[in-house]
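Participant: I would like to see how this sequence folds:
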Amino acid sequence: MMEKKVCAFVYNNCKNDARVLKEAKTLANAGYQMRIIALLDKDTVPYEQRDGFEIIRVEKNPIHYRILKAIRYPFWLVKLVVLKIMGVLFQLYERIIIGKTNKTKGEDSDECLKTKLRQHQQSIKSKGLNGYYRHHWKHRKTILFLLLALTGWALPLFLVAGIIGIVFRTIYEGIRKALLVFHKPLCYYDFRSNCLKIVKKEPADFYHGHDLHALPAAVAAWRKTGGKVIYDSHELYTEISVLTPLERKVYRWYEKNIVPKVDGVITVNESIAEELSKRYQIKKPVVLMNCPVTVGEIDHTSGNLLKEKAGITENKPIILYQGAFHPNRGLQNLVKSAQYIDEAIIVFMGWGKLEEELKALVVDGGLEDKVKLIGPVPQHEVLNYTKGADVGAIPYQFIGLNNYYTSPNKLFDYINTEVAVVGSDFPELKRFIEGYEIGKTFNPESPQSIADAINYVIADPSRLQQMKENTKKAAIIYNWEEESKKLLNLYKELQNGIVV
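Facilitator: Here you go, the predicted model:
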């Protein structure tokens, strides 16, 4: 039988998107001809082959980028011509000035005048007239050379060029701000258009849209060439905190109109599946959790890499937070909780915009012995570091339904490395932490509540050990080797014409 072709779309560079890459590898290993279309950036190449599938990356060059570039180019050309004319004039002025200057020794000699004049000419070219004035106004000789350099036709030329520059910048900034209002939709449309160019040349049997911003490309390809379309909702996208009210309305309208028409829907946990089903009156989506690949990934013979990297010598329980240092993840409260924790060390393993703030909190609170921040580790090594912890923390804060329904990758990393878990008292975290008795939940807004949960877990060594043992029961079910079967089953049903 001829191989079925799958074309997936993802609106990032697809370099480290674990979910997208795992799904692609699973489908490729199952005999599907797999292709991913992603975004090209400075860290990636246009074409890549890995693990039995290909990644084609398209350049991000939406129409408003091209418009702004087209506007800038003529001005740049005019500026170049003006600078060339200025260069010729400066050479003439140099000869005139030097020719009319008596050759005297010392500071006012020909060579000294020539050198100074060239310096000021170059300064005018690089700083512009306004910058030149601001930089050199206090120096009497500078003004003299400026007046000499701007005699004759050069002065009007400078004035006209300056006025044109001011007018151009004002108009350009106005156009730029107006176009940037539509920045996101124009970028998504550009991605959609570039994807269609590729799909038209080589259509697929399945189009797999990863998240809402890549779904329009999958739907457009489906409508253009036929086949089946699958929506893979990595989160409750219409509820993410960074959306403006207008963006939220537009995305909700689009999702409401498109999702009921697609052939299959996948999402990351039960809560989001139920929410999507209720909102759009669709059959409950397939739940494909972000579980790690465990076969061959965990080296059980290695020592405690986490402890070594953090420079910990004490024999104390280690509380680990791994992942990005982003706002609204409760990281500041986790640092503050350290002052209430009896005998443990909190380790932050990752990176992000809050790193300096977290370091300052540690120093200000005198918590250097209780809190350690270490950098990220390679993706393929994460689990080997995670297994060095005793307890994994997930202190996400409530900022909307998307965060409230969270079931982050780190939850399954902890479970699959036999690490007990403490997390926010949110539905999906409670489902695992309390359902499998692998830890305790807390109020993420309260450092004291976070500390109480950690103290409860580590206070009794036998209880902590039992929680670690309980993670094994969950790990038997929640690993990629098991989860991937759901993905393959969905594709098999769609291939056989079964409505899902």
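Participant: drop to CA atoms for contacts and neighbour counts, all remaining ones
Facilitator: OK.
Participant: how close does L186 get to V377?
Facilitator: With the distance defined as CA to CA, to the nearest Å, L186 ends up 35 Å from V377.
Participant: one more: V262?
Facilitator: 38 Å.
Participant: what do you get for K125?
Facilitator: Remark: distance between K125 and V377 (CA to CA) = 47 Å.
Participant: do the same with S407
Facilitator: Counting by CA to CA - S407 and V377 are separated by 22 Å.
Participant: how about I240?
Facilitator: Note on I240: its distance to V377, by CA to CA, is 27 Å.
Participant: do Q339 as well
Facilitator: 27 Å.
Participant: so H380, which of the three states?
Facilitator: H380 falls in the helix class when you classify it by DSSP: H, G, I helix; E, B strand; the rest coil.
Participant: that one and A18, how far apart?
Facilitator: Counting by CA to CA - H380 and A18 are separated by 10 Å.
Participant: between the two, which one's more packed in?
Facilitator: Legend: neighbour count by other CA atoms under 10 Å for H380 and A18, higher for A18 (16 against 10).
Participant: contacting residues around the more buried one?
Facilitator: By CA atoms under 8 Å, 6 or more residues apart in numbering, A18 lies in contact with nothing.
Participant: quick one, strands of the stretch 151-300 of the chain?
Facilitator: Assigned by DSSP state E, counting those that start in this stretch, the stretch 151-300 of the chain shows strands spanning 206-210, 228-233, 264-267, 286-287.
Participant: and this one, so I can compare the two:
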Amino acid sequence: MSRKKVLVSAFSNLYTDQRIEKVCRTLFENDFEVELIGNDWGGAAEMQRPYPFSRITLHTKTLKTAYLEFNVKLYKQLLAKADQNTILLANDLDSLLANDLVSKKLKIPMVFDSHEIFSEMPAVQGRFTQKIWRFLQAKLLPNIQYMMTASNSYANWFQKKYGVHAVVVQNAPRKYSVSQYLPENNPKIILYQGVINPFRGIDKAILAMHHLDHVILKIAGDGPKKKEYEELVISENLQNKVEFLGKLLPNDLRQITLTADVGMSIEESAGESYQFSLPNKVLDCIQARVPLILAQLPEMQNIKTQYDIGEFIENHRPENIAKALSKVLNKGRKSYLEVLEKAAQDLCWENEEAKIIQLFQKASL
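Facilitator: Just a heads-up that it's a prediction; the model follows:
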């Protein structure tokens, strides 16, 4: 029997999407024939992968119409590339419609990977587009046979809402070892990594710098709020305490993370997608053996119950963020190493891969 072909698609330029890269590599290394399709929204930087990939060119200028253009073009590409030996893998709701239509037309299996609860993200809250995404979810999800998602809370939400069972594949990094010789930073390094979006607690963390001495907050990432937060730093005269690093390649980001004294994941409860998420940055910091301050949201509570890897913030007032940071910094990174080491061994991609292979083997039958 020939190897199963997996056509993986996502509304993404593929460059920095680590979950998609890890899933594709896992399938590729386990005897699946992988091909990845993304788009050039946000650029088309050069990259290398051990499997073929392509990016659909988008001509539209607005995100709303880009989704439509992408799905029309994706549908045509999938239809041309797929055969009876193909499994489709749709990443998130913004690529699901084209995949679903091709799956039904050709009567071939489809796996849906929901990285988040797309219809409940803060960016669409209260907008007309939220009604469209909710309609699509309600129409497509109840009939999905094979699905995975990034947290237990997400899986429970999809089960209750649409009756669909999702395999939980946490977006953990691959396991790596860390030197026991930790950097002696002065000032101490506080790290935020991720998209610079609203409701991530970044603006409150910037203001928290007024309440801390001998620290620097490094913000690694890019996003729609970056300019506003840069202006906030200037208006608050905090240029000597806050540094914007821009968007970094995964390997470069890892090197920065390894130097931090404390990381932070202090998302605000702005819709169910944030409320039930297990942010990548939590697992990235754990793998780098860096303690964190955390928001008291369900998945982060679950992690801290199992592994005492840092401190919760009481709320998002800057002085309380500073209080949690002070606790971690005063204890010191070394005092967390033993529990971080245990967490890093448990919460790694190697422990997620078997679930992916099992799901795709099931879809292959």
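Participant: superpose the two chains and report the TM-score.
Facilitator: The TM-score (TM-score structural alignment, normalised by the length of structure 2) is 0.89; 364 aligned residues with a CA RMSD of 2.8 Å.
Participant: coming back round to it: now render the strands of the stretch 151-300 of structure 1 as JSON lines, adding distance to N333 of structure 1 and mean neighbour count.
Facilitator: Shown next, in JSON lines, are the strands of the stretch 151-300 of structure 1 (distance: least, CA to CA, whole Å; neighbours: other CA atoms under 10 Å):
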{"stretch": "strand 206-210", "distance to N333 of structure 1": "33", "mean neighbour count": "26"}
{"stretch": "strand 228-233", "distance to N333 of structure 1": "30", "mean neighbour count": "25"}
{"stretch": "strand 264-267", "distance to N333 of structure 1": "30", "mean neighbour count": "25"}
{"stretch": "strand 286-287", "distance to N333 of structure 1": "31", "mean neighbour count": "20"}
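Participant: need those in CSV (columns: distance to P74 of structure 1).
Facilitator: Output for those, formatted as CSV (distance: least, CA to CA, whole Å):
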stretch, distance to P74 of structure 1
strand 206-210, 40
strand 228-233, 44
strand 264-267, 49
strand 286-287, 54
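Participant: so which of those strands is nearest K249 of structure 1?
Facilitator: Nearest to K249 of structure 1 among the strands of the stretch 151-300 of structure 1 is strand 228-233; the distance by CA to CA comes to 17.5 Å.
Participant: what packs against that closest one?
Facilitator: Using 3 or more CA pairs under 8 Å, 6 or more residues apart in numbering; DSSP states H and E as the contact test, the elements touching strand 228-233 of structure 1 are strand 206-210, helix 215-225, strand 264-267.
Participant: the last one vs structure 2, average offset?
Facilitator: Relative to structure 2, and after both are superposed, strand 264-267 of structure 1 has an average distance of 0.7 Å to its aligned residues, where the measure is mean CA distance after the TM-score superposition for structure 1.
Participant: which parts of the stretch 101-250 of structure 2 are helices?
Facilitator: 128-140, 152-162, 202-208, 226-235, 250-258 (DSSP state H, counting those that start in this stretch).
Participant: need the winner for burial among those.
Facilitator: Comparing the helices of the stretch 101-250 of structure 2 by mean neighbour count (mean count of other CA atoms under 10 Å), helix 202-208 ranks first with a mean of 21.
Participant: that one vs structure 1, mean deviation?
Facilitator: With mean CA distance after the TM-score superposition for structure 1, helix 202-208 of structure 2 averages 0.7 Å from its match.
Participant: so that helix corresponds to what in structure 1?
Facilitator: Residues 331-337 of structure 1 are matched to helix 202-208 of structure 2 when aligned by TM-score structural alignment.
Participant: okay, now V45 of structure 1: neighbour count?
Facilitator: V45 of structure 1: 15 neighbours (other CA under 10 Å).
Participant: sticking with the closest residue to it other than its chain neighbours, tell me its helix or strand.
Facilitator: Spatial nearest neighbour of V45 of structure 1, chain neighbours left out: R57 (7.2 Å); criterion: CA to CA, 6 or more residues apart in numbering. According to DSSP states H and E, R57 of structure 1 maps onto strand 53-59.
Participant: which one in structure 1 is aligned with E230 of structure 2?
Facilitator: Match for E230 of structure 2 (TM-score structural alignment): K359.
Participant: next one: Q159 of structure 2
Facilitator: Alignment note (TM-score structural alignment): Q159 of structure 2 maps to S277 of structure 1.
Participant: over to N330 of structure 2?
Facilitator: Aligned by TM-score structural alignment, N330 of structure 2 pairs with A459 of structure 1.
Participant: repeat for I56 of structure 2
Facilitator: Alignment note (TM-score structural alignment): I56 of structure 2 maps to V58 of structure 1.
Participant: can I assume that match is in contact with T44?
Facilitator: No. Using CA atoms under 8 Å as the test, V58 of structure 1 is too far from T44 to be in contact (10.5 Å).
Participant: so which of those two has more stuff around it?
Facilitator: Looking at V58 of structure 1 and T44 with other CA under 10 Å, you find the greater number of neighbours at V58, namely 20 against 13.
Participant: show me what contacts that one?
Facilitator: I37, A38, L39, L40, P46, F191, N194, C195.
Participant: how do the residues you listed look in structure 2, which are kept?
Facilitator: Compared against structure 2 with both residues aligned by TM-score structural alignment, their matches' CA atoms under 8 Å, these retain I37, A38, L39, L40, F191.
Participant: list the contacts of the last one.
Facilitator: Neighbour list for F191 of structure 1: Y11, L39, V58, K60, P62, A217 [criterion: CA under 8 Å, 6+ apart].
Participant: which SSE is immediately downstream of the strand holding R57 of structure 1?
Facilitator: helix 63-99.
Participant: what is the burial count for T225 of structure 1?
Facilitator: 15.
Participant: repeat for I36 of structure 1
Facilitator: 22.
Participant: surely it touches N12?
Facilitator: No. Counting by CA under 8 Å, I36 of structure 1 sits too far from N12 to count as a contact (10.9 Å).
Participant: chain neighbours aside, what residue packs nearest to V72 of structure 2?
Facilitator: In space, V72 of structure 2 is closest to A98, 7.0 Å off (CA to CA, 6+ apart).
Participant: ok, that neighbour to F135 of structure 2 distance?
Facilitator: Counting by CA to CA, the gap from A98 of structure 2 to F135 of structure 2 is 15 Å.
Participant: what of I219 of structure 2?
Facilitator: 36 Å.
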